[in-house]
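**Student:** what follows is a predicted protein model with its sequence.
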Amino acid sequence: MNPATLDTPDTTGPTPIAVVGPTATGKSDLGLDLAERLGGEIVNIDAMQLYRGMDVGTAKLSLDERRGIPHHQLDVLDVTETATVARYQESARRDVEAIRARGAVPVIVGGSMMYVQSLLDEWSFPATDPAVRAHWEAVLADRGVAALHVELGRVDPEAAASILPTDGRRIVRALEVVQITGRPFAASAPTIGEPRWGTVVLGVDRDTEALDARIRLRTEQMFERGLVDEVRTLVEVGLREGVTAQRAIGYAQVLAMFDGDYDLAEAIERTFIGTRRYVRRQRSWFRRDPRVHWIDGADPHLVDSALRLVASAPD
């Protein structure tokens, strides 16, 4: 195993396991099972589960559901704070190395694509410039996200092709990086090589039709279990002022419902559609990574199959 070469030193210890892939495939349960069998601790790698109070809409495991297994990178941000990949990279790396130093197995679980890559790969993030960022955020507010995406397509067609035309925050960041560095946004992306710490990367997926049915059920259950009330409570502590939290799938749709844009039934349907679209993006992203060992979430012997892959991975 090659040592990590970022600023913080690597530590010796058990090889981490990452359980990644699309939403609703069963990653959380598999992560818990692996942690139980191997003596591990969970490191969350779902960006929205970083937020305190965002529980129902992110399918965050309750304390009882965590089976007494230590969990890290949950409930570390207020909804008014901005989640950033760079901050996550630094704090999660410390967690993984501390777990390894204790002799436990870090089990990294989640599907936030850039967060996964930031933790497992060499990724030095370009500096930010408040004035440049403020300029592009002002353009976004004045002209709208579609016009800003057109501008990105003019200066960096590759970045425009890879970023959704509705993702204003990432478009602003891409334009900021291009202006600061004079290079394409993709030039700052990491090179995929051996994952940090020799991490074994397991990808969980399911048949598309079956997964769509699971997403539909999960969406309906979130609303039945109090997502609307959860959003209402979070509004009282500043959800609308947050840059990233308010845009989370489900939360954005409920906020729009509060604003009278549509009724409850349409909020549910739009949440389902938004989640399904996000799953397609996750699948496309993770399928491009040759290090991922894919496993069927519907496998009745899922844990044993995963353990065989872990055992067969090269040292």
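**Tutor:** Right, received. Where do you want to start? These figures come from a predicted structure and were not determined experimentally.

**Student:** drop to CA atoms for contacts and neighbour counts, all remaining ones
**Tutor:** Fine.

**Student:** on contacts alone, who are the packing partners of the longest helix out of those in the chain?
**Tutor:** Once the chain is assigned using DSSP state H, the helix that runs over the most residues is helix 264-287. Secondary-structure packing of helix 264-287 (3 or more C-alpha pairs under 8 Å, 6 or more residues apart in numbering; DSSP states H and E): helix 113-120, helix 208-224, helix 251-258.

**Student:** please compare the first structure with the one that follows:
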Amino acid sequence: MPTLPVVVLVGPTASGKSSLAVALACALQRRGQPAEVVNTDSMVVYRGMDIGTAKPTANERAGVVHHLVDVLDITRTASVAEFQQMARDVVQDCRRRGVVAILVGGSALYTRAVVDEFEFPGTDPAVRARWQARLDEVGVEVLHADLAERAPEVARDILPGNGRRIVRALEVLELTGGFRAQLPPWTYHLDGVLQFGLRLDREVMDERIAQRVHQMWADGLVDEVRALVGQGLREGRTASRALGYQQVLAVLDGTLGEAEAIEQTITGTRRFARKQLGWYRRDPRITWFDAPADEGQRDELAELLAGLTVGPDPGRGDGPH
């Protein structure tokens, strides 16, 4: 039997990926091809982080099975290597059951780690903890200087403010003597990958992001964070630093006003979205489409992508057009 395709939906924040993934799964199911969604967002994996991650609600999932959502406690530190194995196991299981896996999420590194040849050096909790303690003690700029002294070519490729990546680089350098800051070539690890990207004008993207952040606050993000603090959010090195969550924590601490927190979240999300686009635009394997402006355009695009994935809808007698 031919290998079932793996569909990957990429694009910047607020481009409508999650909604399109559900619509695509439904379009495939109407063709008699079961399909399920696999989350590749680094924050959607956390239980309780719903509003600030724009996690699809039960209604928005429309009965489509979603994998790797709410699988980690907020106190856990997310590992790309661990996620890679979990996601590949899900994809393999989907294929075994005759199901098309639709990967969707805003974390380009996580997506590439799943579908591409992507190997991770080993880790040592004691070594990492020592460098993390050093980061907490001296701050990110000093630690970046430490890295530059040990391996200037590595430090050049890591932003000075990316403390987590600096710690990882120092850990790997200590364990192996080397660290590759550049990403590996565009080589698929999985067979049958189809990547589709959503593009939208920067002005539209910026406006959607602002609307989304304001809606998150209106939907109760502050109350969500306050509840998560009682579950150990501050102890979670990954979860507590998520956009929106770190700003609300500062509000709760009294070090940031709410209006300023909202503005910082909007600015940070826009910056992140531009970074996402930079990642995706370098990948020549992605086929790009305009991001849907409404549900009608979304459903039309879902039908088109379903046709590109498994062929025409036998009930409609049409294919991509």
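**Tutor:** On my side now, so go ahead. All values reported here derive from a predicted model rather than from experimental measurement.

**Student:** in structure 2, what residues pair with the longest helix of structure 1?
**Tutor:** Aligned by TM-score structural alignment, helix 264-287 of structure 1 corresponds to residues 258-281 of structure 2.

**Student:** start to end distance for stretch 93-111 of structure 1?
**Tutor:** With C-alpha to C-alpha, to the nearest Å as the measure, stretch 93-111 of structure 1 spans 17 Å from end to end.

**Student:** typed the wrong thing, it's stretch 141-160 of structure 1
**Tutor:** Termini of stretch 141-160 of structure 1 sit 19 Å apart (C-alpha to C-alpha).

**Student:** and if you look at stretch 295-307 of structure 1?
**Tutor:** 11 Å.

**Student:** contacts for it, please.
**Tutor:** Stretch 295-307 of structure 1 has contacts (C-alpha atoms under 8 Å, 6 or more residues apart in numbering) with 25, 26, 27, 30, 33, 34, 202, 203, 204, 205, 206.

**Student:** can you mark which positions in that stretch are buried?
**Tutor:** By neighbour count on 16 or more other C-alpha atoms under 10 Å, the buried set for stretch 295-307 of structure 1 is 295, 296, 297, 302, 303, 306.

**Student:** show me the residues you listed that map onto helices.
**Tutor:** 302, 303, 306.

**Student:** from the residues you listed, which single one is nearest residue 137 of structure 1?
**Tutor:** Distance to residue 137 of structure 1 across those (C-alpha to C-alpha) is lowest for residue 306, with 44.0 Å.

**Student:** structure 2: which residue goes with the closest one?
**Tutor:** Using TM-score structural alignment, residue 306 of structure 1 pairs with residue 305 in structure 2.

**Student:** from residue 311 of structure 2, how far out is that match?
**Tutor:** The gap separating residue 305 of structure 2 from residue 311 of structure 2 is 9 Å, by C-alpha to C-alpha.

**Student:** residue 126 of structure 2 now?
**Tutor:** 52 Å.

**Student:** can you check residue 303 of structure 2 too?
**Tutor:** Distance of residue 303 of structure 2 to residue 311 of structure 2, computed by C-alpha to C-alpha: 10 Å.

**Student:** can you tell me the SS state at the counterpart of residue 100 of structure 1 in structure 2?
**Tutor:** Alignment note: residue 100 of structure 1 maps to residue 95 in structure 2; criterion TM-score structural alignment. Under DSSP: H, G, I helix; E, B strand; the rest coil, residue 95 of structure 2 falls in the helix class.

**Student:** what sits against the closest residue to residue 95 of structure 2 other than its chain neighbours?
**Tutor:** Distances taken as C-alpha to C-alpha, 6 or more residues apart in numbering put residue 4 closest to residue 95 of structure 2, at 6.3 Å, once the chain neighbours are dropped. When contacts are counted by C-alpha under 8 Å, 6+ apart, residue 4 of structure 2 touches 95, 98, 99, 100, 192.
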